[in-house]
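Novice: how would this look folded up:
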Amino acid sequence: MTDQPDYKSTVFLPVTDFPMKAGLAQKEPAIAARWAAMDLYGKLREKRAGRERFILHDGPPYANGDIHMGHAMNKVLKDIIVRSQSLLGKDAPYVPGWDCHGLPIEWKIEEEYRKKKLNKDEVPASEFRAQCRAYADKWVDVQKEQFKRLGVMGDWADPYLTMKFDAEATIVGELLKFAESGQLYRGAKPVMWSPVEKTALAEAEVEYEDITSTQIDVAFEIVEAPNAPELVGAHAVIWTTTPWTIPVNQALAYGPEVEYVAHKGRQQRLVDVTQPASPENLETVWEGTVVIAAALFDDFRGKTAFVPDDMFAPLWAGKGSDLAGAVARHPMHALGGFFAKPRPFLAGDFVTTDAGTGLVHMAPDHGEDDFALCKANGLNPVFAVEGDGKYRADWLWLGGQGSVINPKFVGKDGPICTDLREAGALLAASDDFKHSYPHSWRSKAKIIFRCTPQWFIPMDKPQEGVVADVDGGVMPTPIVTGNGPTLREIALDAIEHTRWVPERSTNRIRSMVEGRPDWVISRQRAWGVPIALYVHRKTGDYLVDPAVNARIIDAFKGAGADAWFGADHQALLGPDYDLNDYEVVNDILDVWFDSGSTHSFVVEGRYGEGTRADLYIEGSDQHRGWFQSSLLESCGTRGQAPYKAVLTHGFALDGSGKKMSKSLGNVVDPLKIMAESGADILRVWVASTDYFDDVRIGKEVLAGSSDAYRKLRNTFRYMLGALSDYDESEAVSYAEMPELERYMLHRLAQLDAELRAVVDKAAKSENWLEFSRYTRAIFDFANSDLSAFFFDIRKDCLYCDAKSDPKRRAYRTLLDTLFHALVRYVAPIIPFTAEEVWQSRFPSDEDSVHFLEWPEVDHRWIDNHLNDKWAELRDQREQVNEAIEPFRREKVIRSSLEADVTMGEMLPSDGVNFAEIAIVARIEMGVGDGIIVKPSEWHKCGRCWRLLPEVEEDGTLCNRCDEVLKA
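Specialist: Below you'll find the model as predicted:
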């Protein structure tokens, strides 16, 4: 065979400078800088001005520390949604914000003080608050740059901060709205209290951890029992896992329908533990009669070694109601004073026989049930435990000692148990009770329930009318009047009129609002918005005067929260009131009230009074946090939720599904990922996860994201090369397109509908905002429909057909349509790459892919008949490829182009060259059974490499290539 010419230069190969290697870590910062220089966000606001608005209100992270994977996941998801709404043509602003007050920041400053051996209480409050503000400012700037590096587009020039003066003024204004409508009261009731941070905590500031506690059984001697006189002198036994509450005991509770028994007996112990039990080796350590729930008596015997004298019948048996009117005395009654007072038996519906003894000791200072039952019976809190967890200095028993969360102090050998043992009242004590217990999420220390004077927003007070009353001359509590809806009722109704994504999250928020107590909004800290109220010293009422409130708000606008702490309060009160008659409240607001009020100064403040956010998005923990505080704040002041829809996502776990922890060394750092692989890889991971549940991230997971990204990038690279010299003048109409192109338009229309169902609320789709479905649909289309199918078939047409050939023109017309659609579809997911792709084809200093709107896809392209036909053809194509693969593997043939295929099944191939679709030399149909493959006897064209009957010998030209070259 003679040497043949090289036809490579005559083939129309794709030409592009778009690199296969992404180099995102290096490129993305430059792209971000370009966006900042051109004011991408500001220009986009101008382009979308007057359009339908979509407001995603940003839940504020705390301004302390570098961002973690949870931050990255949350912000990227928000950005994807905002960009997708902008792509739909909406005006979708995004105002990022930060929560700047409260314990997390204050705790950091205190940590710095402790390192320097400084005492926070010795530093002027104004100086301490200034340091908190400076600390928050610093981390706002740091986190801002980190979020921008993620590709998050927003109003970074003017974010919202809860510590800005206008914000603090608005927060105070929202508080005063509650005060003016009577939805505020100060009361003493048990709240979750951190002895370490010395402040009340909200439920959202608490996390639960398993601990091992001391459990004790304590005997209270009965001194009166009018309905069961035989019990006088017997001992009611209580069980508790909080021994430190015994010094604050005021009563005992019984279950009215519970069956109780009284047994006389003794506790015995071995004199010599190395010898077996015998009368000579046993000594009595306690004897008497015990009163216990019948169902729990055997358990009591087992843990106390109590041996009853009456083995078969108790001395007394009766219902709890028989204990009505009974009185016991405290084990430490000999101390006199508080401890000498009688301890009444009270009926409690909450008493059960699930564990313990069926009798419960009541300390109204330290339990909600205790507080309610004792209060109803005239027993008030005594405030024995101080804010640091020690008993107050003048307390008769253990005064000045503690802390009550110290295991040694409350342990079986600690002073409480020792004193009870010496008093002959401790029947059992062990340090082995395992259970879940609340801890402060900031200090990680155990909390306690502690009754303190706090400010509350009531959940169950009708919204019409309230009169303040004085409880024992100590604390005002509300007396309800009127018959309007309660805050709980308004909130539950608002929940039903809000769209919750996923839908199952509705049950979570509803159950939390149904069961939550009154909202404790006060904190005993320094860094925050003060509860700017004046309380009358005689009546206990707080002052409600719109004129005074207006002066307070104006003062905050000028100087922020510091305006209150350094105020001329007489000037704020004005001439109608004497400051000497009023107490100035110096507690600060719960930071959840701060963040719950953000809708007022962000959404309404920027877009008009009455405007509600279209969407809130945060992690599932925010059903008890920001979602709920925002709901309650808005329902209390506006009668409706501040949002129309709420999306809940899960948490980011490590690659094996464990919670990330520095101590475990399994933290996956988003900053490191961006520095090594780029933000778009991280964004692909976020968009691909089923983020409604907890998600995993690790090396293997990120490798999968990188691989998916690489394939998509190569799809764009191919299209850019194939369209490098494309001109719209060569476009053809739908009617002029071959069937394969029309089928691909059908697939594009299907894809478009699937993607719209995710992003467009108007689509009424169950999959709204499920971007894992959105992302998978794009990647599957790019890989399966385009790269592995359409591009594979049509590369021969692109490379070898004449430039004017109608089929090649149709293919390039469709490629152009696909390019414009895909680059828009992926822009919310991988904004840096989408910009790079767009600029590669349409370079411009002033333009951006993110100015574009949703592609124009004609849904008349949907052709179900065509879909069915091509679905079968694609299936048969796969079968042919599978049949050819062994021949290729054995190198009998090098390419499917060299195969002749015989098929026993007739295909719906009218108007279709199936050999071209299968990329083989020849197809014979309806011959024999199954699929038969053999090497073709035809020769290969030297230009297109197809084996065709007209090619006389390998390397010569087929008819098509000959005509193209002649032209």
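
Novice: drop to CA atoms for contacts and neighbour counts, all remaining ones
Specialist: Noted.

Novice: Three-state assignment for residue 747, please.
Specialist: helix (DSSP: H, G, I helix; E, B strand; the rest coil).

Novice: then residue 2?
Specialist: Relying on three-state DSSP, one would call residue 2 coil.

Novice: for the stretch 351-500 of the chain, just list every one of the helices.
Specialist: Under the criterion DSSP state H, counting those that start in this stretch, the stretch 351-500 of the chain contains helices at 368-376, 407-410, 415-422, 487-496.

Novice: most tightly packed of the ones you listed?
Specialist: Most buried of the helices of the stretch 351-500 of the chain, by mean neighbour count (mean count of other C-alpha atoms under 10 Å): helix 487-496, with a mean of 20.

Novice: so which elements touch that helix?
Specialist: Applying 3 or more C-alpha pairs under 8 Å, 6 or more residues apart in numbering; DSSP states H and E, one finds that helix 487-496 contacts helix 505-515, helix 626-638.

Novice: alongside the first, I'd like the structure of this one:
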Amino acid sequence: MADASDSPASGRDYRETVFLPETPFPMRGGLPQKEPAIIEAWGDLYGDLRKARQAQGAPLFVLHDGPPYANGDIHIGHALNKTLKDFVVRSRFLLGHDVDFVPGWDCHGLPIEWKIEEQYRAKGRRKDEVSKAEFRAACREYAAGWIEVQKAQFARLGILGDWDNRYATMDFGTEAAIVAEFHKFKNSGQLYRGSKPVMWSPVERTALADAEIEYHDHVSPTVWVKFPVTGATDSHPDDLLAFRHANPSIVIWTTTPWTIPANRAISYGPEIAYGLYEVQSMEQGLEFEPWAKPGDRLIVADKLAEDVFKAAKIATWTRIDAIDPSGLECAHPLAALSPGFGFSVPLLSGDHVTDDAGTGFVHTAPGHGADDYEVWKAHGHHEVPDTVDPDGAYYDHVPLFAGLKVLETEGKKTGKFGPANGAVMEKLIEAGNLLARGRLEHSYPHSWRSRAPVIFRNTPQWFIRMDATLKSGDTLRETALNAIDATAFHPAAGRNRIRSMVEGRPDWLISRQRAWGTPLAMFVDKQTGQPLHDPDVDARILAAVKEGGADAWFDRPDADFLGLHDPAKYEKITDILDVWFDSGCTHAFALEPRDPAHGYTGDRPSHWPADLYLEGSDQHRGWFQSNLLEGSGTRGRAPYRAVLTHGFTQDENGEKMSKSKGNTVDPATVIKESGADILRLWVALVDYAEDQRIGKQILQTTVDAYRKLRNTVRYLLGALSDFDEAERIDYAEMPPLEQFILHRLWELDGQVRTAYAEYRFQDVVRPVLEFCAGDLSALYFDIRKDSLYCDRPDAIRRRAARTVMDAVFLRLTAWLAPLTPFTMEEAWGTRFPEGGSNCARVIPETPAQWANAAEAARWAKVQSVLEVVNDALEAARREKTIGGALDAWPTVTGSDEALAAFDGLDAAEVFRTSGVEMIGGGDAVTVRIDLADHPKCARSWRRVPDVGSDPAYPDLSARDADAVRWWDSQRAS
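Specialist: Down below sits the predicted model:
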């Protein structure tokens, strides 16, 4: 139907008789203003949904929330993560489940400690001037404030959950539950205290686990150092090197000169070929005098000799002999400067040594490297020297370097390497044992919190054994690997990723030397060094922590806990637990059984293990793994049945977001400008399994997609105005076009249900968008527009269209409810003001009768012909042969097979033309556009032969005359 302004002159204006769509649902969303009102109207929607589903006996689905950290406004990564979780929660409700989702927060740890330290410094107070109790109280208050801020921000996104019973790792009952989980490891023998090198942050003054480390490019000094050979053990062959060749030196290479004072051995590779080389001459024309001299005798790997000599500016050399390093002993390169370095340095065989780089020998400082420690222990050595203190400075007992900083921990240079490297190199020069030095840019471990470099440092810490046999007969590592195999991963590649990490990880380091956290609440026998195993002591500890939180452990006297045990015989452990252990225990108190002492006051059921964990892909080494190990160690399996991971959000150019770059996207800004549904639709449209991008242009594309969805729903609302159940017709009466649309609904229904069940949200929204733009807007609505506007209301064709549009509306508003809940709620409430919340619905059952493969095949052929006709009509419009499609009467020629698809159809209706001539017998489809040579109906603007056939309405077609007569009679009555 054309616009009313094209109406020919007549004695009557028929515009009032046309049944145009009517709806108060506006074209513009106005989401920033409408969404808060919808949230308020929802009230306790989550609680209402749970009650309703439980009353129906619905199956229970449990999504366990990985806790965000309570220290700032939410960012786009938070928005992505929580929105994906909300998709899961809402879609499971939509599929008929009862859904348990308790939002939680991670509250302990360094970022909050630092923020509180800053606050004290601003007031002129140092941390050590503040009592531990006051400091922890300030941390608790700070975290509590941010929990409330983030809770409101998540709620504004439309996130459903049990907000009234949120969990937090700092709640007293929660801290008690974490201590109880820790006691399970203590009492099962999986816990031990070991002195070994761990990654240590001098800036944060604590040990760090692998999950707390990230790698950044860093430029390190490199040194080639000579260790003079002093002799050999009895195990060395008779042709003793020291007796046959005077004064040789083994050469090592390292990027950490500061560890040379901690050297106790040199490792070599038993399969590597080594040689003794004599320096013949040095490079000429140098601006400095090299440290090597002609006549020097050096032992290096044959494969690396040329590289070593190039670094040392050695021009020519001679290989004197092959060397077997086993059994050799060297002097420490600083021995000549201090008797404190007068010990012998043995050669140790090590499988970790290669001849890919360096010299083929590895300087071994057992207090500052995992491989160094292991090879030192493997050769029967037990004492590991302590060289560097918690602040990153050499201990006072270290000769030549006492007090020098390896890393700066105060002032403007915090996090920078201190003077230790330079001082060690100067002393090596003084001792005559520095062969060469340089600089190397390489990947270096940094703390992910402070972004400062870390060091390996020997220190007593508490560990959970990965390879001790449990009651099950398997080790914790084996139990965890079995649990991984039993878990579904989305995407599937996540299984191999976490499996490789667990296969190779060291024992679980769980102790930290900080103030704000859950304590390792236990006593250790001073004589045996073993933890105290006494159920009564443990019970008193748990009761105290449950009543007063972690402060109770730190502030109450030991006798309160020990009972009949003599406090003088026991050491109270004041370390706190790694925050990953904290959050790794959340399943123990956030899932069933729920204890009101943990802060839970509701009566909504859960179950263990959870059906799903959903976090970023970095959590394979973080939260997924800590939960895996905690659950495996205490319960014999992972606390989850499935794991879903998403990538990270980048800017539009694929670059990492950074405040300094100014390329961040604030979810609050997007919501304020466009609404939460736009942000949610962006999440639905991206492939969350990969890194995704966001920015102004991408958001504009999202707005365009939203507009298509909104306009589709708006059209349906207008077309269904005053739809009455009496209008509904049975499937058997449906015209072919309606049967095709119902088939598409049946097809989509299966796709949507499966996609939601498999967490493929992109495979919900994209097919639905294509359906709206293609099958509905470009085909169905366009074809049926004439019938909707101009057929009399009781006409079968119009009733069929409205019946089908009702089915479409009921399903679109359900399918899209998890993704764009605000818009679908507005649409549902517009049509059914008393119909309750759209979010409470389940997907309507779609009759199997609607499946109609034959009709789908027919319309595929029809649309291929329609495409050719549309192109011809558009060309005719451009050439001004016609004004609109209703001016045309095309002649369509094609094969009998192609045109047979139109049997039983009104081809002119399909083409939106006034008429058509269909001629079979050709090969390819061809179209000729002719003008329709008939009068123009004053109401529908179709040019058809029966215009004027009704004397009462001489300017109308027979169909329109009948409709107007009906309209006139209804108005008269």
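
Novice: that older thread, redo the helices and strands packed on helix 487-496 of the first structure as TSV? Include distance to residue 48 of the first structure and mean neighbour count.
Specialist: Converted to TSV, these look like this (distance: least, C-alpha to C-alpha, whole Å; neighbours: other C-alpha atoms under 10 Å):
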stretch	distance to residue 48 of the first structure	mean neighbour count
helix 505-515	33	15
helix 626-638	28	23
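
Novice: got CSV for the ones you listed, with distance to residue 15 of the first structure too?
Specialist: Output for those, formatted as CSV (distance: least, C-alpha to C-alpha, whole Å):
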stretch, distance to residue 15 of the first structure
helix 505-515, 51
helix 626-638, 52
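
Novice: residue 298 of the first structure corresponds to which position in the second structure?
Specialist: Aligned counterpart of residue 298 of the first structure in the second structure: residue 306 (TM-score structural alignment).

Novice: that match and residue 909 of the second structure: what is the separation?
Specialist: 85 Å (C-alpha to C-alpha, to the nearest Å).

Novice: and the helices and strands packed on helix 487-496 of the first structure: which comes nearest residue 533 of the first structure?
Specialist: helix 626-638 (17.7 Å; C-alpha to C-alpha).

Novice: whereabouts in the second structure does that closest one align?
Specialist: Against the second structure, helix 626-638 of the first structure falls on residues 623-635 (TM-score structural alignment).

Novice: with stretch 555-568 of the first structure instead?
Specialist: Stretch 555-568 of the first structure maps onto residues 544-557 of the second structure, going by TM-score structural alignment.

Novice: now do stretch 14-28 of the first structure
Specialist: The aligned range for stretch 14-28 of the first structure is 21-35, by TM-score structural alignment.

Novice: quote the end-to-end distance of the matching stretch.
Specialist: Note: stretch 21-35 of the second structure ends 25 Å apart using C-alpha to C-alpha.

Novice: chain center to stretch 225-244 of the second structure: distance?
Specialist: 56 Å (C-alpha atoms, centre = their mean, to the nearest Å).

Novice: what lies in contact with it?
Specialist: 247-253, 298, 323, 326-333, 428, 433-436 (C-alpha atoms under 8 Å, 6 or more residues apart in numbering).

Novice: again, only using 6 Å
Specialist: 248-252, 327-331, 333, 433-435 (C-alpha atoms under 6 Å, 6 or more residues apart in numbering).

Novice: can you give me the neighbour number for residue 651 of the second structure?
Specialist: Neighbour count of residue 651 of the second structure, defined by other C-alpha atoms under 10 Å: 18.

Novice: gap between the residue mapped onto it from the first structure and residue 483 of the first structure?
Specialist: Under the alignment (TM-score structural alignment), residue 651 of the second structure pairs with residue 654 of the first structure. Separation of residue 654 of the first structure from residue 483 of the first structure (C-alpha to C-alpha): 52 Å.

Novice: all helices in the stretch 551-700 of the second structure, in order from the N-terminus.
Specialist: 559-562, 579-584, 586-590, 623-635, 667-673, 676-685, 696-719.

Novice: helices and strands around the first one, which ones?
Specialist: Read that as helix 559-562 of the second structure. Contact partners of helix 559-562 of the second structure among helices and strands, from 3 or more C-alpha pairs under 6 Å, 6 or more residues apart in numbering; DSSP states H and E: helix 535-548.

Novice: how close does the helix it packs on sit to the first structure?
Specialist: Compared with the first structure after the fit, helix 535-548 of the second structure shows a mean deviation of 1.3 Å (mean C-alpha distance after the TM-score superposition for the first structure).
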